[in-house]
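**Student:** predicted model and sequence below, questions to follow.
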Amino acid sequence: MEYDVVIVGGGPSGLTAAIRLKQLAAEQGREVSVCLLEKGSEIGAHILSGAVIEPRVLNELIPDWKEKGAPLNTEAKSDRFLLLTETESIQLPTPPQMHNHGNYIVSLGNFCRWLGQQAEELGVEIYPGFAAAEVLYHEDGSVKGVATGDMGIGKDGEKTDAWQPGMELWAKQTIFAEGCRGSLTKALFERFRLHDGADPQTYGIGIKELWEVKPELHQPGSITHTVGWPVDTATYGGSFMYHLENNQVVVGFVIGLDYQNPYLSPFEEFQRFKTHPAIRKVFEGGRRLSYGARALTEGGLQSLPRLTFPGGLLVGDTAGFLNVPKIKGTHTAMQSAMLAAEAVFELLGQEQPAREASAYSEKFKQSWLHEELHRVRNIRPSFRWGLWPAMIYSALDTFLFRGKAPWTLRHHQADHQSLKPADECAPIAYPKPDGVLTFDRLSSVFISNTNHGEDQPPHLKLKDASVPVAFNLAKYDAPEQRYCPAGVYEIVGREEGEPRLQINAQNCVHCKTCDIKDPSQNIVWTTPEGGGGPNYPNM
């Protein structure tokens, strides 16, 4: 199947690019064929975020979004920024980047479902349930398009009666909008050396729950962020709690994947966080509705890769446009997609289109998006000094230098290099879940509606099957057992003296943490059969 543009990923950036391309074509009376692939069972199924949206790009993309029923129903009304100790909470001045006047608390999944409807009305062909599994190349090495994975392959790698071959989708330009640590994007980084000259990328893992709380405890529009307990001052981490409509509250915790202690469990830290006196009172008598987890790209401006290459380009979180101090990436992802769509549209209009939409990079450098990311570039890397030095530096950078300090702090190593050996660290004793406020992994995965076909090859692959025991277990006490928020990785057979790694791939919520944090870089996350994975409602 041939198109002018193929877009991989149905998140905010992919859908924005599709909509903008069709708008530009309509404005100039041209035909531009656009196809969008989404590996989730529907648009929004794999979307997970806080989320508070800054609507500036939406105002430009679809000015009449209110009349068209965009699900931005809860306007932000109040901001709190708390420092937690084990038993106390201290309210601090809210950093200016975290002021949310004029923003909206939303379900990002529902917002993407609505964007998908707008895209289809403009003529975008959207194919959910089809995972782009391979990048296709022309003979000259430029990107030709993508191929979806075969359906109906058994665990043994052989075709079953349900086998259907994958489809090749060819395009003049392919836009990769896979989100954090996209599997195809990862291969593009290596092939085109897109990260040469940039700092190593750094990531966080965000774990989130959606609750229905008692009406008397619900404060629509209330926003709370915290730092401090339960993580130590050497670990980058913090929480969010947002009050939506309909007595619903989203609560989550983000931990930087550059943490050092292999015994740390982001999932358990999140569960422990909810027991704090200032937090637990919100959820007393409430009911947990949904659960999910997702890695996010935190490196900022100095970790951005080259955005274009022959035949394609990167948008959204797959490139790393998150504004970490703002804790927002939707408006930045959408803006990157607007710029990319304009560059691609200009390229398609040329008599002899070039292979590379290099104007995108220039448009980015001249945009408010570049200015916004430049202004906050030093905040996240300062936290390698620890919480208190980073808080002091961030205040100076924000109020004294106003983001224009004559230096740029660097990220010096990838997250998988940060772990200390287990014998240099103290194990962490986490309390058992009570099933009321705190929960275990498996009951959490159950309410994420995660599903993978039982008879398909595991999509989590090991480069060397001996490494998990010989290296990860021996040196780091198998940290994959703890950094995975879905119970995918287990060391079994210890009692018998024959330990081995068991991979429960059917539990995977597609957060990509294992691909990022594995200290041996031996785990490779690949796309499972299309439609597999979580099905997040209202997340």
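**Tutor:** Yes, it's here.

**Student:** contacts, neighbours, all on C-alpha from now
**Tutor:** Noted.

**Student:** OK, contacts around the nearest residue to His218 once chain neighbours are set aside?
**Tutor:** Excluding the flanking residues, the one nearest His218 by C-alpha to C-alpha, 6 or more residues apart in numbering is Asn247, at 5.6 Å. Contacts for Asn247 (C-alpha atoms under 8 Å, 6 or more residues apart in numbering) come out as Glu212, Val213, Lys214, Pro215, His218, Pro220.

**Student:** nearest the geometric middle of the protein, what residue?
**Tutor:** Taking C-alpha atoms, centre = their mean, the centroid of the chain lies closest to Leu296, which sits 3.9 Å from it.

**Student:** here comes the other one, which I'd like you to weigh against the first:
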Amino acid sequence: MAEIERETMEFDVVIVGAGPAGLSAAIRLKQLDADLNVVVLEKGSEVGAHILSGAVLDPCALNELIPDWQEKGAPITVPVKRDQFYILGEAGAARVPNIAMPPLMNNHGNYIVSMGNVCRWMAEQAEELGVEIFPGFACSELVFDESGTVKGVVAGVMGLNPDGTPGPNYEPGMELHGKYVFLSEGVRGSLSKQVIEKYDLAAGSEPQKYGLGMKEIWEIDPEKHREGTVTHTMGWPLGGNAGGGSFIYHLDNNQVYVGFVVHLNYKNPYLFPYMEFQRFKHHPMVAELLKGGKRVAYGARAITEGGWQSIPQTAFPGGVLLGCSAGLVNVPRIKGNHNAMYSGIHAAEAAVEALKAGRESDVLTEYDTALKSGPVAADLKKVRNVKPFWSKYGLTASLALGGVDMWVNNLFGFSPFGTQKHGKSDAAATEPAASHKPIDYPKPDGVLSFDRLTNVSFSMTNHEESQPSHLKLKDPAIPVAKNLPEYAGPSARYCPAGVYEFVGEGADTKFQINFQNCVHCKTCDIKDPAQNIVWTTPQGGDGPNYPNM
């Protein structure tokens, strides 16, 4: 096959992904050196189209990046007024007193936001500084120089036929070269996966762990709306089947974010995370809140949950990993956006210092050091055992152990438990179906709970159907030959968008991939027991189009 000729563009820094990490890096780069040539490439149709987060934002990093963000009109206007934490049973709920919660769990001074809208505003700030932002540009390949250093990316490939050959409207895309390449693709980014493997960046760290977060926006009865109220729950309906919990955030305009997180290290392949979320909304406390309201949006994405001990080396030859590409979420706080912003700030500062010193495309070890010794480290170290405790001991014991650990850390600055290990990957945690019983889920009622395909229509997801599927199988035989008989075909359940299904019976069974439904959550890439599914980028602009997530 002939080598593809592409146009090239040269920049000082190429940033992949217009999330909070990438945009913070772009802004800081231009703040420090207005003459730098900086480009941000975003696969969504617009900035914010692929951003999905809870989100209660801790503004600490934004205060450092743009101290006058309020005067500049940032869409951060709903301060948290009430914090509530409940343990749910099937019919009731027990509230955990706020005084028992470790201080780091307090949301005083934080804001309920749409991170999609925050990113749209951050993009405006970046462009005012002279940053070039190209939405609808999916980065499909890395470009290396002769020494194996990353020197750029391929972006904007369009018009391929389903078999991968050039179609009548084929565009080969272009190469964008940078002295440094910042990867801020979010969770389980396809290019980030490649550099972690190529440079063995995860050596010495624990396996990364993940959760699946699903979210709906509801407009509710104004009489039930309590602007600024933050509610978290644990317990029912998951019980002992999986770790996880919910969030309910009252923003403005009588809207409520209703979300549910399932930790992906669950054992039972019959578990259906999406249906656990739908069942949760029928709890009396939640059903009463939503009664008379309407769902207006839906989305899903994976969450990095490994925390401190799972962060890989974040600097590699020619670039760095930012934000969720590095895995910087604080699991008990359910927050990562502030750490993503800090990572962008640190990376920009390290790159500017290197460029001033005449260095280009070397390993920015200063960034890795700053990330692992500064505010991100302070945030993540003190909660590093919460996730492994949960995985090992279940809800009740982990609440006690995690609470003690966080309180001791808060008071004395150390953990009495050292640093716990995570153990298996989430894929390896899945056990054979023969070891478990199927779970009977109630049928969605179309009022509080909805089937997947109906909900996916509320994510405004669209993929050009004539392109190749961006969901690749390493071995096309494995789903039917191995995953179906051994694990009861878990891909038909773990996907929150109904992408995967087994069609037919017996010898006629086929594995079908409805890639048009994909909301880019990456769960399949993470949870498939055989690690046979590889998530890659579709052509630019395709995927969900989230309005206010």
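**Tutor:** Perfect, thanks for sending it. Remember, it's a predicted structure, so these values are computed and weren't measured experimentally.

**Student:** re earlier: map the residue nearest to His218 of structure 1 across to structure 2 for me.
**Tutor:** Alignment note (TM-score structural alignment): Asn247 of structure 1 maps to Asn254 of structure 2.

**Student:** next, count neighbours for Arg28 of structure 2.
**Tutor:** When neighbours are counted by other C-alpha atoms under 10 Å, Arg28 of structure 2 registers 22.

**Student:** my read: it touches Leu65, true?
**Tutor:** Yes. With contact defined as C-alpha atoms under 8 Å, Arg28 of structure 2 and Leu65 form a contacting pair (7.0 Å).

**Student:** may I ask which helix or strand encompasses the residue nearest to Met338 of structure 1 when sequence neighbours are not counted?
**Tutor:** Counting by C-alpha to C-alpha, 6+ apart, Met338 of structure 1 lies nearest to Ala17, which is 5.8 Å off, once chain neighbours are set aside. Element membership of Ala17 of structure 1 [criterion: DSSP states H and E] is helix 12-28.

**Student:** next: Tyr3 of structure 1.
**Tutor:** Element membership for Tyr3 of structure 1 (DSSP H and E) is strand 2-8.

**Student:** tell me which other helices or strands that strand touches.
**Tutor:** Under the contact definition 3 or more C-alpha pairs under 8 Å, 6 or more residues apart in numbering; DSSP states H and E, strand 2-8 of structure 1 sits against helix 12-28, strand 34-38, strand 168-176.

**Student:** which residues touch the second one?
**Tutor:** Contacts with strand 34-38 of structure 1, where a contact means C-alpha under 8 Å, 6+ apart, come from 3-10, 14-15, 18, 21-22, 123-132.

**Student:** all helices for the stretch 201-350 of structure 2, in order.
**Tutor:** 273-280, 284-290, 337-356 (DSSP state H, counting those that start in this stretch).

**Student:** including mean neighbour count and distance to Cys524 of structure 2, could those helices go into a markdown table?
**Tutor:** Putting these into a markdown table (neighbours: other C-alpha atoms under 10 Å; distance: least, C-alpha to C-alpha, whole Å) gives the following:
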| stretch | mean neighbour count | distance to Cys524 of structure 2 |
| --- | --- | --- |
| helix 273-280 | 22 | 13 |
| helix 284-290 | 16 | 29 |
| helix 337-356 | 24 | 24 |
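
**Student:** same list (those helices) but as CSV, adding distance to Tyr180 of structure 2.
**Tutor:** Output for those, formatted as CSV (distance: least, C-alpha to C-alpha, whole Å):
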stretch, distance to Tyr180 of structure 2
helix 273-280, 39
helix 284-290, 48
helix 337-356, 7
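
**Student:** spatially nearest residue to whatever residue of structure 1 lines up with Gly213 of structure 2, not counting backbone neighbours?
**Tutor:** Alignment note (TM-score structural alignment): Gly213 of structure 2 maps to Gly206 of structure 1. Nearest non-adjacent residue to Gly206 of structure 1, counting by C-alpha to C-alpha, 6+ apart: Val254, 4.3 Å away.
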